[in-house]
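In: Here is a sequence together with a model predicted from it:
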Amino acid sequence: MNKRTYTKKGLALALGLLLVLGLFSGCGEKPGAGEGESGLVKNITLQVMHRDESVKDFQLATDKETLRQALEEEGLIAGEESEFGMFVKTVDGETADDSKQEWWCLTKGGETWTSGVDSTEIADGDAFEFTLTTGY
């Protein structure tokens, strides 16, 4: 082999190493991620079924850990604090009417969800639904 062959192989090896390092540089936590933020972006879906039976879908990209954090960040929920965390009263600007026994039912992938928004950790690809429900 001549000197030129070694140079080409060295250049190819260096470029390959740079490519591998570049792929891994995007992995892991982002610098300065605060408490409750993993630094990893998760894409989640929220579907809201309103009183008038209209349906609105939201696609969210977030680095938050819990459903509450992600939905509050987008201004999609509000509620009252309780010993168990937030009791969601308002979703997508519509407030449940206690006098009509209305409440927001949270489901995940169509299945009844028994955890509150505070304790629901989110993962990439999760799908949640809030349905305005009448009757206790």
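Out: Done, it's in. Numbers count the residues shown, from 1 in each chain.
In: hey, let's count contacts and neighbours off CA atoms from now on
Out: OK.
In: you'd agree Trp104 is in a strand?
Out: Yes: counting by DSSP: H, G, I helix; E, B strand; the rest coil, Trp104 is part of a strand.
In: Distance of the residue lying closest to it once chain neighbours are set aside relative to Glu65?
Out: If the residues on either side of it in the chain are set aside, Trp104 comes closest to Leu132, at 4.7 Å by Cα to Cα, 6 or more residues apart in numbering. Separation of Leu132 from Glu65 (Cα to Cα, to the nearest Å) stands at 25 Å.
In: Could you report the neighbour count for Leu67?
Out: By other Cα atoms under 10 Å, 20 other residues sit near Leu67.
In: Helices of the chain, residue ranges please.
Out: For the chain, helices defined by DSSP state H occupy the ranges 3-25, 67-73.
In: to the chain's geometric centre, what's the distance from the last one?
Out: If you compare the mean C-alpha spot of helix 67-73 with that of the full chain, they lie 8 Å apart, counting by Cα atoms, centre = their mean, to the nearest Å.
In: another one to put next to it:
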Amino acid sequence: MKKKLLIGCGALVLACLLAAVLYIQTRPETAEGAKTIDVVVVHGDGTEAAFQYQTDAEYLGEVLVENELVEGTESAYGLFITTVDGETADDSLQQWWCITRSGEMLSTGADQTPIADGEQYELTLTEGY
């Protein structure tokens, strides 16, 4: 019984190490230096607000927080955005802020999204999980 437990634990550790190596090799690259990015906020009523930022930050979350465009809560997974440009998502309506880059939904949160010069990001209040 102990032998099976040890083999199972060893396999789990090996799988975790493999996942970490895979993540490190495939994670998006960051760009150093000065960048200009555009951020468009699409509010719940359909109105839009456009912002342009010059920054040396490497990740989108840094820019949004530094410029006080967003508020949220920190978790083990990074920043969970709850408020953008003064509008707070309503959990009872299943609202959340969707982050896209040039219209394409991102698979990373704001804290894990590297930015590059000239990119455009959209923060859209979305309803329904």
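Out: Here it is on my side, so go on. This one's a predicted model, so the numbers in the text were calculated from it and none came from an experiment.
In: Val70 of structure 2: what's it in contact with?
Out: Neighbour list for Val70 of structure 2: Leu64, Ile81, Thr82, Thr83, Val84, Asp85, Gly86 [criterion: Cα atoms under 8 Å, 6 or more residues apart in numbering].
In: Oh, that last question was meant for Met49 of structure 1, not what I typed.
Out: So Met49 of structure 1 contacts Val55, Lys56, Glu129, Phe130, Thr131, Leu132 (Cα under 8 Å, 6+ apart).
In: Then Val41 of structure 1?
Out: Here Val41 of structure 1 is in contact with Ala61, Thr62, Asp63, Asp124 (criterion: Cα under 8 Å, 6+ apart).
In: Translate the last one into the numbering of structure 2.
Out: The one in question is Asp124 of structure 1. Under the alignment (TM-score structural alignment), Asp124 of structure 1 pairs with Asp117 of structure 2.
In: between the contacts of Val70 of structure 2, which is closest to Leu22 of structure 2?
Out: Ile81 (27.3 Å; Cα to Cα).
In: what about the aligned residue in structure 1 for that closest one, how many neighbours?
Out: Residue pairing (TM-score structural alignment): Ile81 of structure 2 is matched to Val88 of structure 1. Other residues within reach of Val88 of structure 1, judged by other Cα under 10 Å, total 21.
In: wouldn't Val117 of structure 1 be in contact with Arg68 here?
Out: Yes: under the criterion of Cα atoms under 8 Å, Val117 of structure 1 makes contact with Arg68 at 4.7 Å.
In: hey, what's in contact with both of the two?
Out: Counting by Cα under 8 Å, 6+ apart, nothing touches both Val117 of structure 1 and Arg68.
In: Distance of Tyr23 of structure 2 relative to Thr126 of structure 2?
Out: Tyr23 of structure 2 is 29 Å from Thr126 of structure 2, by Cα to Cα.
In: Likewise for Cys9 of structure 2?
Out: From Cys9 of structure 2 to Thr126 of structure 2 the distance is 41 Å (Cα to Cα).
In: Pull the number of nearby residues for the closest residue to the match of Ile81 of structure 2 other than its chain neighbours.
Out: The shortest distance from Val88 of structure 1 to any non-neighbouring residue, by Cα to Cα, 6+ apart, is to Gly79 (4.4 Å). Neighbour count of Gly79 of structure 1, defined by other Cα under 10 Å: 14.
In: what's near enough to touch the alignment partner in structure 2 of Gly79 of structure 1?
Out: When structure 2 is aligned by TM-score structural alignment, the residue opposite Gly79 of structure 1 is Gly72. Contact partners of Gly72 of structure 2, counting by Cα under 8 Å, 6+ apart, are Leu79, Phe80, Ile81, Thr82, Thr83.
In: try Tyr121 of structure 2
Out: Counting by Cα under 8 Å, 6+ apart, Tyr121 of structure 2 has contacts Ile37, Asp38, Val39, Val40, Ile99, Thr100, Arg101, Ser102, Gly103.
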